[in-house]
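1. please find the sequence and the predicted model below.
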Amino acid sequence: MSNHPVVKPYSIIYQTQVVDLILHIQQQEYNIPITKKDQPDLFNIEDVYQMGKGNFWVAVYNDHIVGTISLLDIGNNQVALRKMFVHKEFRGKQYKTASLLLNNAINWAKEHSIKAVYLGTTPQFLAAHRFYEKNGFTSIAIEELPENFPVLEVDKKFYYYSV
């Protein structure tokens, strides 16, 4: 039994837990009116995220998914950081789950010759904004996103990271 979560590549065996974790955070914690139907990518992670220079990881603690992160290949050696969620009890300094997930994704990007990571987030994820900025992401305007970046309706704040 580990005292810290372990980051692993996504496998279909984690699908139910991944969907449950993400929906709980979106709907219960942040009152975002989003459903399973609004996120078909969650039911096709292998074909959406684990393609090209993209991937999807989970943070596992005692056989439970406590965090997720993905990089979506958007071409031109660029990726979109997506689906970064951490269970409330595993946020912060004790477990460092968000840092484990982000460092894993950034290392993957370096190993796969990615030049830039972009992300969009919602205005109410203030702790996430601080986290990204603390980890070297720069806030950018929507006009600065690459044209192939898939902007989600809920995303109003955008970031860039040079790998």
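-> The structure has been received and is ready for your questions. Residues are numbered from 1 along each chain as shown.
2. from now on I want contacts and neighbour counts done on CA atoms only, so please keep to that.
-> Will do.
3. buried ones in the longest helix seen in the chain?
-> Ranked by number of residues, the top helix in the chain under DSSP state H is helix 97-111. For helix 97-111, a neighbour-count test (16 or more other Cα atoms under 10 Å) marks 97, 98, 99, 100, 101, 102, 105, 106, 108, 109 as buried.
4. what about the spatially closest residue to residue 7 that is not a sequence neighbour, distance to residue 131?
-> Nearest non-adjacent residue to residue 7, counting by Cα to Cα, 6 or more residues apart in numbering: residue 59, 4.4 Å away. Look at residue 59 and residue 131: by Cα to Cα, to the nearest Å, they are 17 Å apart.
5. what ranges does the protein have for its strands?
-> 6-9, 55-61, 64-75, 78-86, 116-121, 138-140, 157-162 (DSSP state E).
6. turn the ones you listed into JSON lines, columns for distance to residue 15 and mean neighbour count.
-> Shown next, in JSON lines, are the strands of the chain (distance: least, Cα to Cα, whole Å; neighbours: other Cα atoms under 10 Å):
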{"stretch": "strand 6-9", "distance to residue 15": "12", "mean neighbour count": "17"}
{"stretch": "strand 55-61", "distance to residue 15": "10", "mean neighbour count": "23"}
{"stretch": "strand 64-75", "distance to residue 15": "10", "mean neighbour count": "23"}
{"stretch": "strand 78-86", "distance to residue 15": "13", "mean neighbour count": "22"}
{"stretch": "strand 116-121", "distance to residue 15": "22", "mean neighbour count": "23"}
{"stretch": "strand 138-140", "distance to residue 15": "31", "mean neighbour count": "16"}
{"stretch": "strand 157-162", "distance to residue 15": "27", "mean neighbour count": "19"}
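7. next one for the comparison:
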Amino acid sequence: MLNHPQGTKSTFWESFRNPDDGCVFCSSYVSLAHAWATGPTPALTFYVLGLNPTGAGGRTFDFVPHTADLTFAQGRITTTKGPVDASWKVTKHGGFSARLTAPRGSEGRAGVPTFGSRIKVYVDGRMVWDGSKARGYRASTDGEYVYLRGLRGSHSITSERAGHA
């Protein structure tokens, strides 16, 4: 939006510029920015991407994606500690792959979706959930997610169905 030639050089589009005819929708009562204020951005960030500050100043955060029928999401929240970046993708055979980068002084909890299967979870290539018990990061499950606690810094998080290599 910032660099689009027909935009207003802002993320707050109150009008639309047509290079040939000038300004389109330029009036005091038309706004093209209303969607940004009504909830899609926080819903996509907090729910779909699953990145949500949970503690004062961003000291703690959750990364619990809700993938629905999507295959990829990427985004950032900015806290007083700094940015928290996250991305995820659904992989072949019901697996999951994510990247998480958090600033110094913050700690996160990640939820890895199970997609209804028993899964193994890895952090930076090391198994932390073997399909039934924790092997690190105080892993636990509620059946829908395997939760990892105490994530600090940058990590790669992957999962695979138990029984798949």
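-> Received it, and whenever you're ready, just let me know what you need. As the structure is a computational prediction, the values presented were derived from the model and not from experiment.
8. so what number do they get for TM-score?
-> Taking TM-score structural alignment, normalised by the length of the first structure as the basis, the two superposed chains have a TM-score of 0.33; 85 aligned residues with a Cα RMSD of 4.6 Å.
9. report all helices and strands that the longest helix of the first structure contacts.
-> Packing partners of helix 97-111 of the first structure (3 or more Cα pairs under 8 Å, 6 or more residues apart in numbering; DSSP states H and E): strand 6-9, strand 55-61, strand 64-75, strand 78-86.
10. ok, back up a step: how about the strands of the first structure, which one is nearest residue 23 of the first structure?
-> Across the strands of the first structure, residue 23 of the first structure has its closest neighbour in strand 78-86 (9.8 Å, Cα to Cα).
11. identify each buried residue in the helix or strand hosting residue 146 of the second structure, please.
-> Assigned by DSSP states H and E, residue 146 of the second structure belongs to strand 145-151. If you call a residue buried by 16+ other Cα under 10 Å, then strand 145-151 of the second structure has these buried ones: 145, 146, 147, 148, 149, 151.
12. go through the second structure and flag its longest strand.
-> Per DSSP E, the second structure has its longest strand at strand 82-91.
13. mind listing what's buried in that one?
-> Quick answer for strand 82-91 of the second structure (16+ other Cα under 10 Å): 82, 84, 85, 86, 87, 88, 89, 90.
14. show me what the helix or strand that that strand is followed by is packed up against.
-> Where DSSP H and E defines the elements, the next helix or strand beyond strand 82-91 of the second structure is strand 95-101. Other helices and strands packing on strand 95-101 of the second structure, by 3+ Cα pairs under 8 Å, 6+ apart, are strand 82-91, strand 154-161.
15. so which of those is nearest residue 16 of the second structure?
-> strand 82-91 (30.7 Å).
16. what angle separates that closest one from strand 95-101?
-> 170 degrees (axes from the mean of the first three to the mean of the last three Cα atoms, to 10 degrees).
17. packing partners of strand 82-91 of the second structure?
-> Using 3+ Cα pairs under 8 Å, 6+ apart: strand 82-91 of the second structure touches strand 72-79, strand 95-101.
18. same list (those) but as TSV, adding mean neighbour count and distance to residue 42 of the second structure.
-> As requested, those are exported to TSV (neighbours: other Cα atoms under 10 Å; distance: least, Cα to Cα, whole Å):
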stretch	mean neighbour count	distance to residue 42 of the second structure
strand 72-79	17	10
strand 95-101	20	18
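19. among the ones you listed, which is nearest residue 40 of the second structure?
-> Once these are compared by Cα to Cα, strand 72-79 is nearest, at 13.6 Å.
20. mind giving me the packing neighbours of the closest one?
-> Looks like strand 72-79 of the second structure contacts strand 51-53, strand 82-91 (3+ Cα pairs under 8 Å, 6+ apart).
21. try 7 Å this time
-> strand 82-91 (3 or more Cα pairs under 7 Å, 6 or more residues apart in numbering; DSSP states H and E).
22. apart from its chain neighbours, what residue comes closest to residue 147 of the second structure?
-> residue 111 (4.4 Å).
23. any idea how far residue 149 of the second structure is from the one you found?
-> 9 Å.
24. residues in contact with the longest strand of the second structure: which ones?
-> Strand 82-91 of the second structure has contacts (Cα atoms under 7 Å, 6 or more residues apart in numbering) with 71-78, 96-103.
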